[in-house]
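Participant: Pasted the sequence and its predicted model underneath.
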Amino acid sequence: MRKIIVTLSCILLVGCGGTGAVDVAKPVSESSIDSGSVKSDSTETKNEDSKADGKVDYDLSSMGPDLVYATIYQMMIDPKSYVGKSFKVTGNYYSSYSKENDQYYHFCMVKDAAACCAQGLELLWADESMNRHENCPDEEALVTVEGVFETYEEGQNTYGRLKDVRLVNE
């Protein structure tokens, strides 16, 4: 009986695999990518031009919640890959005041599809009065924002945030 179970287990494990070779080096054509979701520019000049005509490098507002959560998580893990890229994000607005630094911190929080996990992006508003917490959205309000990702150091820590952020009316 034991030989039969082991044999069937091996057949199930091996039988599920395909026989065809997988071409992992095959490039993805631009037409196969949703042009509204991801756009990669190689120079800062192109990046500035894309911001001027209203396009963004990463439109997270059009992605599903799990993909948005994963993308923001990846931005925190590997921030250097995203510095200078423009983002459009929809999430809930929150702010927090730091007595130690005497400043407000602003965030756009996104949740995964199960709403059990949340990831936030710090925001640095283009409108300086909003950085002082004037004319900001209501706490927990659903907002769509656009900005450019940057890193900065505070103390011994490096943080990522969107700078030159503006509210987008949809």
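Facilitator: In hand now; what should we look at?
Participant: hey, let's count contacts and neighbours off CA atoms from now on
Facilitator: OK.
Participant: other SSEs contacting the one helix or strand residue 147 maps to?
Facilitator: Secondary structure assignment for residue 147, by DSSP states H and E: strand 142-154. Helices and strands touching strand 142-154, as assessed by 3 or more CA pairs under 8 Å, 6 or more residues apart in numbering; DSSP states H and E, comprise strand 86-98, strand 157-167.
Participant: Just want the angle from whichever helix or strand comes after the longest one to strand 157-167.
Facilitator: Just to be clear, that refers to strand 86-98. Scanning forward in sequence from strand 86-98 by DSSP H and E, the next helix or strand is strand 103-111. Relative orientation of strand 103-111 and strand 157-167, computed by axes from the mean of the first three to the mean of the last three CA atoms, to 10 degrees: 80 degrees.
Participant: Next up, a structure to set beside the first:
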Amino acid sequence: MKQRLCRFWAALTAVLLLAGCGGSASSQEPADSVSSVPPASSVPAQPEAETQAEGSDIQVDVDLTTLSSTMVFAEVSNLLYDPIPYLGKTVRMQGEFSVDHAYTMDGELDLSKNYFYCIIEDALACCAQGLEFSLADAPAYPEGYPEEGSQITVVGTVEFFEENGFRHLRLGNAYFSEEK
């Protein structure tokens, strides 16, 4: 009885798998029909803005301020996961200003070294990620910076830098933009 039941389930599974693989010609889309999905080669890999940065002669290559919150989060994720295509490109982004301080080897807070971030939240505000930036004129903190937690628009060039033997990603030669 047990053997018969196993054979029945095996046969039924095989029939269902084979039935799912086939299809009648009538259920397939005609070859001359127009697809509503553009070919992958025609979809841009990243938002190319080619806009002029406010108050400067710097060309903005990737303007994240024009995208929806979902797309901005996705594009920043892409930038952090695969930064090579973005290297040397000028990016404009909006987010929350955040500061992190360095620590000494003894674990003590070192207020002489600060790291500045533009934090981007996803559409539901449940997840966040940030991109470090370094201002071109390097003003003293906190005088030359906005209040922590405030909304900022920052423009800078994607670059790698090395610190303590580790390579990091940031927006270098950055500045705050008044454009929101």
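Facilitator: Looks like it came in fine. Owing to the predicted nature of the structure, the values given are computational and were not obtained by experimental measurement.
Participant: on that earlier part again, need the helices and strands packed on strand 142-154 of the first structure in CSV (columns: distance to residue 109 of the first structure and mean neighbour count).
Facilitator: Output for those, formatted as CSV (distance: least, CA to CA, whole Å; neighbours: other CA atoms under 10 Å):
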stretch, distance to residue 109 of the first structure, mean neighbour count
strand 86-98, 5, 19
strand 157-167, 12, 18
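Participant: Could you point out which of those strands sits nearest residue 124 of the first structure?
Facilitator: With CA to CA as the criterion, residue 124 of the first structure lies closest to strand 157-167 of these, at 4.7 Å.
Participant: what's the average per-residue distance for that closest one once overlaid on the second structure?
Facilitator: Taking mean CA distance after the TM-score superposition for the first structure, the mean distance separating strand 157-167 of the first structure from the aligned residues in the second structure is 1.2 Å.
Participant: Tell me which other helices or strands that strand touches.
Facilitator: Helices and strands touching strand 157-167 of the first structure, as assessed by 3+ CA pairs under 8 Å, 6+ apart, comprise helix 65-77, strand 118-125, strand 142-154.
Participant: if we go to 7 Å?
Facilitator: Using 3 or more CA pairs under 7 Å, 6 or more residues apart in numbering; DSSP states H and E as the contact criterion, the neighbours of strand 157-167 of the first structure among helices and strands are strand 118-125, strand 142-154.
Participant: Over which residues of the second structure does it lie when aligned?
Facilitator: Against the second structure, the aligned range for strand 157-167 of the first structure is residues 166-176 (TM-score structural alignment).
Participant: Tell me which of the helices and strands packed on strand 157-167 of the first structure lies nearest to residue 57 of the first structure.
Facilitator: When these are ranked by proximity to residue 57 of the first structure, the top entry is strand 142-154, at 9.3 Å, counting by CA to CA.
Participant: Strand 86-98 and that closest one, what's the angle between them?
Facilitator: Taking the same axes, to 10 degrees, one finds that strand 142-154 of the first structure is oriented at 70 degrees with respect to strand 86-98.
Participant: contacts for strand 142-154 of the first structure?
Facilitator: Contacts of strand 142-154 of the first structure from elsewhere in the structure, counted by CA atoms under 7 Å, 6 or more residues apart in numbering, are 82-93, 158-168.
Participant: Skip the chain neighbours and tell me the closest residue to residue 44 of the first structure.
Facilitator: Leaving aside its chain neighbours, residue 44 of the first structure sits nearest to residue 84 (7.5 Å; criterion: CA to CA, 6 or more residues apart in numbering).
Participant: Looking at the second structure, which helix is longest?
Facilitator: Looking only at the second structure and at elements set by DSSP state H, the helix with the highest residue count is helix 2-21.
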